[in-house]
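Peer 1: Mind looking at a prediction? Sequence and model below.
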Amino acid sequence: MAENFEERLPYLMRRVSSALTQRVDRTLREFSLTHAQLGALAQLGLVAPESLSGATLGQRIGVTAQSMSTAIAGLRERGLVDREPHPTHGRILQVRITPEGAELLARAQAAIKKVEDRTLAFLDDEQQRQLQRVLRSMMQAMDLYLYFPDADDND
């Protein structure tokens, strides 16, 4: 007997991811942000007041350099980030979150947290911790970026 496709973990993970992405997209539209822009603001918020290069931002959130460049341009137009030359590498531009960007990030993250809370409401705290451990292990196995606050890898 063939395996039931709808019971396969990758299929289930894609379905959950797709539904959550759609719900987050609706929330992001309220703030006129894309996923890449939110990711950039979130990463910059983690390292503030320091800055990061566009290449590093793209790597951290898993988008192409072109997508990150477009995201940064949109954020700059709105005054949510500043761009400045790297202090020692003249060809590298560093991106820094502005106070307006930090304020918008906080509001957007609060709205998205409500979506996430509704999504996870049926899991108790221990189930959420277990799921987080499993997903982090999968991310590490797939060489996906994980931010560790004590790591000293800022540009």
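Peer 2: Ah, there it is. Owing to the predicted nature of the structure, the values given are computational and were not obtained by experimental measurement.
Peer 1: Please make it C-alpha for all contacts and neighbour counts, starting now.
Peer 2: OK.
Peer 1: Would you state the strands of this structure in chain order?
Peer 2: Per DSSP state E, the chain carries strands over the ranges 52-53, 81-85, 93-97.
Peer 1: Pick the most deeply packed of those.
Peer 2: strand 93-97 (a mean of 23; mean count of other Cα atoms under 10 Å).
Peer 1: gap between that strand and the chain center?
Peer 2: Here the centre of strand 93-97 is set off from its chain's centre by 16 Å, with Cα atoms, centre = their mean, to the nearest Å.
Peer 1: repeat for stretch 123-131
Peer 2: Relative to the chain's own centre, stretch 123-131 is displaced by 21 Å; criterion: Cα atoms, centre = their mean.
Peer 1: then this one, side by side with the first:
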Amino acid sequence: MSVTPNTASALVHCIFDLQRSVRCAAGAAPRHSDLGAAVEGVLRMISIAGETRASDIAARLGIGNSAMSRQVADLEEHGLVVRRPDPADGRAHLLSLSPEGRERLAEAEQRRTETIQALLSGWEEDRAHEAARIIADLNAALRAALQNSPRATKAGTTQDHKSATLAGVN
């Protein structure tokens, strides 16, 4: 049996509420860097993909190439990413995280993890694990459905379980 309109609507509202809660939780975390959620999302995608083109990251994040280009220029200026010519296409460049980028991303992920852990201090481990499993299952189902959609992009197709549950706002 397929999902009813009422249930689909409830899921949409719950997902939006979860996104807002995660953004608020991120805001509650002590800030030790000037990285914003969008920058962290780009760094995370580059980390997951390894050396990759900016256009591929833009497609996975569902943003335009011009917005991605601005993000990459800022990240490169701050020494967080390294750009080198793509040997397969001299017009394109491949991106990877610099050592500083890897360090800053790890610090940001640790802060987010500690914040969520503190905010969920009243939860039992089994409940949190089950919530992570359900969210991961929902993400996988949505990605699979999007891959079969003629209007779908690569958005979200490369996030692994860890990044999907830690990222929150990408």
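Peer 2: Right, received. Where do you want to start? Just so it is clear, the structure is predicted and the values come from calculations on it, not from any experiment.
Peer 1: and the strands of structure 1 as CSV, adding distance to residue 35 of structure 1?
Peer 2: Shown next, in CSV, are the strands of structure 1 (distance: least, Cα to Cα, whole Å):
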stretch, distance to residue 35 of structure 1
strand 52-53, 18
strand 81-85, 16
strand 93-97, 16
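Peer 1: Select, out of those, the one closest to residue 133 of structure 1.
Peer 2: In terms of Cα to Cα, the element of those nearest to residue 133 of structure 1 is strand 52-53, at 27.5 Å.
Peer 1: Relative to structure 2, what is the average displacement of that closest one?
Peer 2: Strand 52-53 of structure 1, aligned to structure 2 and superposed, deviates on average by 1.0 Å (mean Cα distance after the TM-score superposition for structure 1).
Peer 1: now for that strand, which elements pack on it?
Peer 2: The elements that strand 52-53 of structure 1 packs onto, with contact taken as 3 or more Cα pairs under 8 Å, 6 or more residues apart in numbering; DSSP states H and E, are strand 93-97.
Peer 1: ranges for the helices of structure 2?
Peer 2: Using DSSP state H, the helices found in structure 2 span residues 5-28, 37-49, 54-61, 65-77, 99-119, 125-147, 161-167.
Peer 1: Which one of those lies nearest to residue 87 of structure 2?
Peer 2: Closest approach to residue 87 of structure 2 among the helices of structure 2 (Cα to Cα): helix 54-61, 14.8 Å.
Peer 1: Buried by neighbour count: which residues of that closest one qualify?
Peer 2: 54-61 (16 or more other Cα atoms under 10 Å).
Peer 1: Looking at those, which one is closest to residue 147 of structure 2?
Peer 2: If you rank the buried residues of helix 54-61 of structure 2 by distance to residue 147 of structure 2 using Cα to Cα, residue 60 comes first, at 11.8 Å.
Peer 1: Just list the residues touching the residue mapped onto that closest one from structure 1, thanks.
Peer 2: Using TM-score structural alignment as the criterion, residue 60 of structure 2 maps onto residue 60 of structure 1. Each residue near residue 60 of structure 1 by Cα atoms under 8 Å, 6 or more residues apart in numbering is listed here: 43, 145-146.
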